[in-house]
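[1] requesting a structural model of the entry that follows:
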Amino acid sequence: MTRHNRPINPAARAANRPYRLPPPLFHARSRAAWLLVGVLVLVAASFASLDLHLASFASGEALASMGRFLAEFVPPDLSAGFVHKVALGAWETLAMSAVGTGMAAVGGLALAVPASRWPGLRGSAVRWLLNALRSVPELVWASLLLIAAGLGPLPGTLALAIHTSGVLGRLFTEALQNAPPGPAAALQIQGAGPWRVLAYATLPQVLPQLLSYTLYRWENNIRAAAVLGVVGAGGLGQLLMFHMGLFQMDKTATVLIAMLGLVACVDGASFGLRRALTR
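    Model (predicted):
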């Protein structure tokens, strides 16, 4: 083969091809610029449509009222009896978030497998179910479940599980669909069935990612579990609403401190676990 008839290496051809830089940000052909303009227009329209009264909010009288209100939180109630009561509420909030997230991880995986593998109408129906579960906020689910389950941590735990199942199911579906196909294809060539391929090829590859998603949602569910007490779903949120409704600001301050401490501890533990999984 002569030098003139030698095939051209595609990599060399790509290397010799002139590189075209993207257009500058402030240019008519820049998509980022038009996206930024659209976001700014939406923000300006939002401020124009809302009656915010920012001037009265920053007035001297309003600032003085906020100062007097914040002064009522000091000092917090640190009596032994009330601290024990808050500790029990914090444990209840932690248990609600952990049980709800665990149930959601199982339910989300059970829905993600058919959503990622079933073609056509059946797979679309499962994906629509995932959309429906996560489109309703936890507070609305808890309000609906209170009618059937009554006051306490049960409706809050179920609300977290239902909403988070939709969120984790969608994330798990994308992880399963984006798994490298090599190991699964090797098992299929050997005659392994679809469930064995899932158990021995696909799941081991995406398991660290699934655990990372679950831990991240656990962080979010700690905050959600604290808020669910507003509708009587137990935990620190129920204590917060009770004492705030009675204008017992010293006790309210103690509950808020417990919320901040609980969220900080769970965030730190979850961050450490996720870093350990991704190493």
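
[2] alpha carbons only for contacts and neighbour counts from here, please
    Fine.

[3] quick one, what contacts the residue nearest the centre of the chain?
    Among the residues of the chain, the one closest to the centroid is Arg217, at 4.6 Å (CA atoms, centre = their mean). By CA atoms under 8 Å, 6 or more residues apart in numbering, the residues touching Arg217 are 101, 164, 168.

[4] out of those, which one sits closest to Ser124?
    For Ser124, the nearest member of those is Leu168. The distance, counting by CA to CA, is 16.7 Å.

[5] in which helix or strand would I find the closest one?
    Per DSSP states H and E, Leu168 falls inside helix 153-177.

[6] following the chain past that helix, name the next helix or strand.
    Where DSSP H and E defines the elements, the next helix or strand beyond helix 153-177 is helix 182-189.

[7] please generate a structure for the following sequence too, so the two can be compared:
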Amino acid sequence: MKYFLFLLILFYGGCTSRSNKEEKTAIKLDSITTDTYRKLFSSSFKWNDVEMKASNEEKHAFVKSSFPYILNSGDTAYLRSVHAIDFNNDGRKDFVYSGPGPVTMMTVLNITGDTTGFFSQDASIVDMDIVDKKVRRLYTFSLLASGGPAIEGYSIIDINYGENKTDFTNRINLDVIGGVEPPKNFSIFDVESASDSLPFRYAPIALDTPLNYLLELPGNQIGKIFKGTRATVIGQQKDSLGVNWYFTLIGSQYKIYKYVHGWDTTVHSFAVGWVNENGWSK
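    Okay, the predicted model is just below:
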């Protein structure tokens, strides 16, 4: 089913040739800063810095109660991917598995004593924000598609602790076509395309040869952007010729010619890529 949906998205993206005529604005990313993107794309996170001591018996009990099928192989390597953290600062160990799953990476989290404190995603945790001794935000990475082309997914999950309920809110989903280079310098502001057919690229350099037969686009292009498209710039970089490039997020409400989205069409996501600053207005 997922493969069929992916083919539909690929076909739709390839056939789209109309401009974005609707009045739209870039989505505001409240409380998401340049440091947020640094953590997402270039994390230095280490589990040893945040986890509590837990025995293999405790880890095994968590896996057995949450997703016992992983025990069928008889291999105990899964224990390395189980971590104990006091997520809500109540003095009790909460357990999270973040590692290999049946198909791709997998995260399963359970907050002890909280019937609403369960979270799972086909992704691995790459970082987290801890505020006042509580885990408030998770940064995750996943492989959305392995070919045609390969697409990586990045997500930010906010955690809110209520008196009787824990809410996990998916703040943002980014799909990154394999090979897209993250920026070295981060900054955040909104822009709008002033021209049609602006190249969307996976690197901050203009390469228009050879033809990419998989995407049916020249050089390092991953799509073409229509006039009126709003984007959020999260980084900038100059090439060897002094040309300035924007590293942009473009919401899935905008059509990008030939671009292949990795997320399910029911999930609002952002395409990620580089554009020449010429042709854009702030």
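
[8] now the TM-score, please.
    Once the chains are overlaid, their TM-score stands at 0.23 when taken by TM-score structural alignment, normalised by the length of the first structure; 120 aligned residues with a CA RMSD of 6.8 Å.

[9] one step back: redo the contacts of Arg217 of the first structure as CSV? Include distance to Arg122 of the first structure and neighbour count.
    Rendered in CSV, the data for the contacts of Arg217 of the first structure read as follows (distance: CA to CA, whole Å; neighbours: other CA atoms under 10 Å):
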residue, distance to Arg122 of the first structure, neighbour count
Thr101, 26, 31
Thr164, 22, 30
Leu168, 19, 26
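
[10] hmm, back to that, could you look up the SS state of the residue nearest to the centre of the first structure?
    Using DSSP: H, G, I helix; E, B strand; the rest coil as the criterion, the local structure at Arg217 of the first structure reads helix.

[11] same question for Tyr37 of the second structure.
    helix.

[12] ok and the longest helix seen in the first structure relative to helix 153-177, angle-wise?
    For the first structure, the helix reaching the highest residue count under DSSP state H is reported as helix 80-117. Relative orientation of helix 80-117 of the first structure versus helix 153-177 (axes from the mean of the first three to the mean of the last three CA atoms, to 10 degrees): 40 degrees.

[13] check which residues of helix 80-117 of the first structure are buried.
    Judged by neighbour count using 16 or more other CA atoms under 10 Å, the buried positions of helix 80-117 of the first structure are 83, 86-87, 89-90, 92-105, 107-109, 111-116.

[14] quick one: that helix to chain centroid distance?
    The chain centre lies 13 Å from the centre of helix 80-117 of the first structure; the measure is CA atoms, centre = their mean, to the nearest Å.

[15] which strand or helix spans the closest residue to Val82 of the second structure other than its chain neighbours?
    Setting aside the residues directly before and after it, Val82 of the second structure is nearest to Tyr97 in space (CA to CA, 6 or more residues apart in numbering), at 4.4 Å. With the criterion set as DSSP H and E, the secondary-structure element containing Tyr97 of the second structure is strand 94-100.

[16] quick one: list the elements packing against that strand.
    Under the contact criterion of 3 or more CA pairs under 8 Å, 6 or more residues apart in numbering; DSSP states H and E, strand 94-100 of the second structure touches helix 56-66, strand 82-85, strand 105-110, strand 124-131.

[17] make JSON lines from these and add mean neighbour count and distance to Asn173 of the second structure to it.
    Below are those laid out as JSON lines (neighbours: other CA atoms under 10 Å; distance: least, CA to CA, whole Å):
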{"stretch": "helix 56-66", "mean neighbour count": "15", "distance to Asn173 of the second structure": "25"}
{"stretch": "strand 82-85", "mean neighbour count": "22", "distance to Asn173 of the second structure": "25"}
{"stretch": "strand 105-110", "mean neighbour count": "20", "distance to Asn173 of the second structure": "16"}
{"stretch": "strand 124-131", "mean neighbour count": "19", "distance to Asn173 of the second structure": "14"}
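
[18] now render these as TSV, adding distance to Asp167 of the second structure.
    As requested, these are arranged in TSV below (distance: least, CA to CA, whole Å):
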stretch	distance to Asp167 of the second structure
helix 56-66	19
strand 82-85	17
strand 105-110	12
strand 124-131	16
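
[19] quick one: closest of those to Tyr161 of the second structure.
    strand 124-131 (12.1 Å).

[20] number of residues surrounding the closest residue to Leu215 of the first structure other than its chain neighbours?
    For Leu215 of the first structure, ignoring the flanking residues on the chain, the nearest one in space by CA to CA, 6+ apart is Ser270 at 5.8 Å. Residues within reach of Ser270 of the first structure, counting by other CA atoms under 10 Å, total 19.

[21] fine by me, thanks again.
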